[in-house]
Structure formats: structure tokens, C-alpha cells
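Model the structure of this input:
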Amino acid sequence: MGAPYWAFNTAVNAGREPEGGTLENCAVIYPAGNWAVFAYTCGAINVYPICSRTPLHGHCGQPFVLVGTHCVHVIQAGSTWAAARTQCGLLGGDLIILEDCHQYRKVYLYLTEKGYKPFAFWIGGSDLAIEGQWRWIDGSPIAMGVPYWGNVQVGGPGAPEPNNPGVENCMELSSAWMYRFSNTLCNNTRRVVCETHPL
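This is a model prediction of the structure:
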């Protein structure tokens, strides 16, 4: 207790913090108080939280595992693309972004080593905002063409993905396309690849 953490309350007849007895049981800091600690009412609504998490030296919190530079978790149950984002969010992440070729390869190897085929997975890309402009969920543009996007293979190699503009607006990875990008209906059900950053 005391300096340098706790403030000196300059109000009339006031002394050093903490003050307020049983009425002020929570701690706050604010700029007008030179960022020192003050006792405060716990039910106050005009205070913003400051959150932290204990670092684990580049490790991943459960249920994520470190794959390349990101923490990855595969949800086995099928869901729509929008529901997949919600599920990842409940775990503290979002759908995976594969904008880096090295990280993309690491994830591909992870999925194949785990034997997750012949299945498809939702990843964090779509052209839902503007038709034909494929973007990751963080707003960054998605690289088009090889080596990322697959080819339509009905009856043999065909036109490159994405196809069916205005109809198939969400992105998947599928073993049928050698785990390259493919667009499909957002209401289809797929497994989910979530990611978050290491702690």
C-alpha cells in the first residue's frame, strides 16, 4: 500500500487513498489523478475496464495449438460461415486468415497430418461486402490466382476459382481442391478453422 501506487486524495479533510471505507471497494486510475490508484464504487458505470492476460511465452491458450505463427483450433461440427465466426469468437478468436504463404503451408500440413479429409473448412474470407472483391475478415485484400485458389474440377481441370459470382460468397479450404481456396454458399455447413494470436 501507499506510494508510488496509491494517490493522495486532495479533497477537503481527505488523506491518502484508499478511502471510502466499505463504500469504495474497487480500484481505478484516471488521467486527472495522474494515473495513480484510487478507491472507487464497484458499481460505477462511468469507468472503462483495462484487461490483461498472463503471457505464456508464445504458447496458445486452450483449445488452440500453435501452428506456424498462429494459434489454431479446428471445430469438428459443421456450421454456416456466419455461425463459424460466432463459434470462433466464443473461443476468443475468429476464422483463420491465410494471407501469408508460409503460414498457409503450415496450416495445410497440419490439416493433412491430422487426417482431416475429405472435408471442407470455413476460413476468414468472403466477398459479402462488395461482390467480386474478396477480402479477409480484417478488411485486407485476398490474393487471387495461384498458388492460393483452386480450379473447378468437374470432369477434369477447369476454370479457376472463385466462380458463380453473386451466389457463392464465402471461402472454404477443401481437400477436394487440395486445400486451396474455393468459394461456396455461405449457408453450406463446413468444419471450422479458428485462429488467435499466441499469448
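
For the rest of this, base every contact and every neighbour count on C-alpha atoms.
Will do.

Am I right that G89 falls within a helix?
Yes: counting by DSSP: H, G, I helix; E, B strand; the rest coil, G89 falls inside a helix.

how close does it sit to T112?
Computed with C-alpha to C-alpha, to the nearest Å, the distance linking G89 and T112 is 25 Å.

any idea where the strands of the chain begin and end?
Under the criterion DSSP state E, the chain contains strands at 26-29, 37-40, 65-67, 70-79, 94-95, 120-126, 135-136, 170-174, 180-184, 190-196.

and the longest helix along the chain, what does it pack onto?
For the chain, the helix that runs over the most residues, judged by DSSP state H, is helix 101-113. Where contact means 3 or more C-alpha pairs under 8 Å, 6 or more residues apart in numbering; DSSP states H and E, helix 101-113 is packed against strand 65-67.

quick one more, to check against the first:
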Amino acid sequence: MLTAVLLVSAAMALTTTNGFIFQRKNCPPGWLWSNKSCYFYYSGPRTWARAEEACMHLGGHLASVHSVTEYLRVQGLVAQFSHGFMPLWLGANDAAQEGQWFWSDGTQFHYSNWCPGQHNNHFEDCLQINFGERKCWDDVSCQHSLPFLCQKPSRASLCP
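From the prediction side, this is the model:
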């Protein structure tokens, strides 16, 4: 928990140094704003289900990615928090039907960045990112424990 508090404190000091991630009034304290969403990085490893539960408790879901631009933005955020490209959970899984991936926030699963030969393993139903040298996606057992990234709409994106 202390690690998460220290990371939140560091995050609050961020500015637009990388051009897209900074603290903003449209996100709760400790969350970072980027492209109409708020993000919270949690370094404490949890199973995929426990990570999703923690994000829901905070009013969001595990993060979803819908374009290469979003993926690079998410990687940049993770790199700032973890001082590298650490593997972590995002919100996709194919637990309901093998090969049919969906995001836990209910959005469509159209974009992917699978590592060569990945997303082909039975009983490996959850998505980790920053896998291997290419820092691409891999399907792993949902019982594995990893850090994770939560996402929720910013308050500005909720306004009509």
C-alpha cells in the first residue's frame, strides 16, 4: 500500500513533459488524465479477477485499449510509474469462450498487439501487456499475479 501511495504522490507531480499524461481537475486525486479517461496504476500484484474488483471498487475497470495510440499512451504511463515497461494486467479476457476476447468495461475488442504465436493457449484467458522483448501482448493464466492499470471516464467526458 505504501508503494501505491508513493506512486500516487509522484503522479500528482507530473506535468505535460511527455505531452499526454498529467494530473487534471477532471480526475480524482491520484488519478492521471489522458484523452478523456482517468488512469490509476496499482503496483501491488493481484490476480486478474482481484485487479478488476479493485478497479470496480474505485469506480472503473481494468484499462481497455482501442488503438495503437492508446496503447503507446498506456505504455508511457506504466513506464513512468514503474520506471520501465513492466508486465501488467489490462481488462481483456476470453474466459467465457476461448478465442473470443472482450474488455471488462464492455467496449468492443477490435485492436490488439499480440506477440507472435500468442493468444493461442487454453487455460490462459487474461491479457498481460509488455511481454518479452517486443513489449507486446500475451495471454496468461488469470491466477497469475501482476500489477494493473485501472481506467474510468474523466468527469469532463461524462458531461453532456
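
if we can go back for a sec, closest to N163 of the first structure out of the strands of the first structure?
Each of those was scored for nearness to N163 of the first structure using C-alpha to C-alpha, and the closest is strand 180-184 (7.0 Å).

residue range for that closest one in the second structure?
Counting by TM-score structural alignment, strand 180-184 of the first structure lines up with residues 136-140 of the second structure.

Also stretch 74-83 of the first structure?
Under TM-score structural alignment, the alignment places stretch 74-83 of the first structure onto residues 41-50 of the second structure.

hmm, who's touching the matching stretch?
Contacting residues not belonging to stretch 41-50 of the second structure are listed as 1, 3-4, 78, 81-82, 89, 126, 142-150 [C-alpha atoms under 8 Å, 6 or more residues apart in numbering].

and the strands of the first structure as a markdown table, adding distance to H57 of the first structure?
Shown next, in a markdown table, are the strands of the first structure (distance: least, C-alpha to C-alpha, whole Å):
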| stretch | distance to H57 of the first structure |
| --- | --- |
| strand 26-29 | 28 |
| strand 37-40 | 29 |
| strand 65-67 | 12 |
| strand 70-79 | 13 |
| strand 94-95 | 21 |
| strand 120-126 | 26 |
| strand 135-136 | 28 |
| strand 170-174 | 30 |
| strand 180-184 | 32 |
| strand 190-196 | 15 |
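
how much space between P63 of the first structure and Y108 of the first structure?
P63 of the first structure sits 19 Å away from Y108 of the first structure, going by C-alpha to C-alpha.

Can you point out the buried residues in the match of stretch 74-83 of the first structure?
By neighbour count, and taking 16 or more other C-alpha atoms under 10 Å as the criterion, the buried residues in stretch 41-50 of the second structure are Y41, Y42, S43, R46, T47, W48.

quick one: terminal-to-terminal distance for it?
With C-alpha to C-alpha as the measure, stretch 41-50 of the second structure spans 14 Å from end to end.

for stretch 93-111 of the first structure, same thing?
Taking C-alpha to C-alpha, stretch 93-111 of the first structure runs 18 Å from one end to the other.

Where in the second structure does it align, residue-wise?
Alignment note (TM-score structural alignment): stretch 93-111 of the first structure is matched to residues 60-78 of the second structure.

Relative to P160 of the first structure, which of the strands of the first structure is closest?
For P160 of the first structure, the closest of the strands of the first structure is strand 180-184, at 9.1 Å, according to C-alpha to C-alpha.

Contacts for the closest one, please.
When contacts are taken as C-alpha under 8 Å, 6+ apart, the neighbours of strand 180-184 of the first structure outside the stretch itself are 126, 147-150, 161-163, 167-174.

what's the average distance of that strand to the second structure?
Superposed on the second structure, strand 180-184 of the first structure shows a mean distance of 1.1 Å to its aligned residues (mean C-alpha distance after the TM-score superposition for the first structure).

quick one: Q108 of the second structure and Q100 touch, right?
No: Q108 of the second structure is beyond contact range of Q100, at 11.0 Å (criterion: C-alpha atoms under 8 Å).

which residues do these two both contact?
With C-alpha under 8 Å, 6+ apart as the test, Q108 of the second structure and Q100 reach no residue in common.

count of neighbours near G58 of the first structure?
A count of neighbours around G58 of the first structure, defined by other C-alpha atoms under 10 Å, yields 13.
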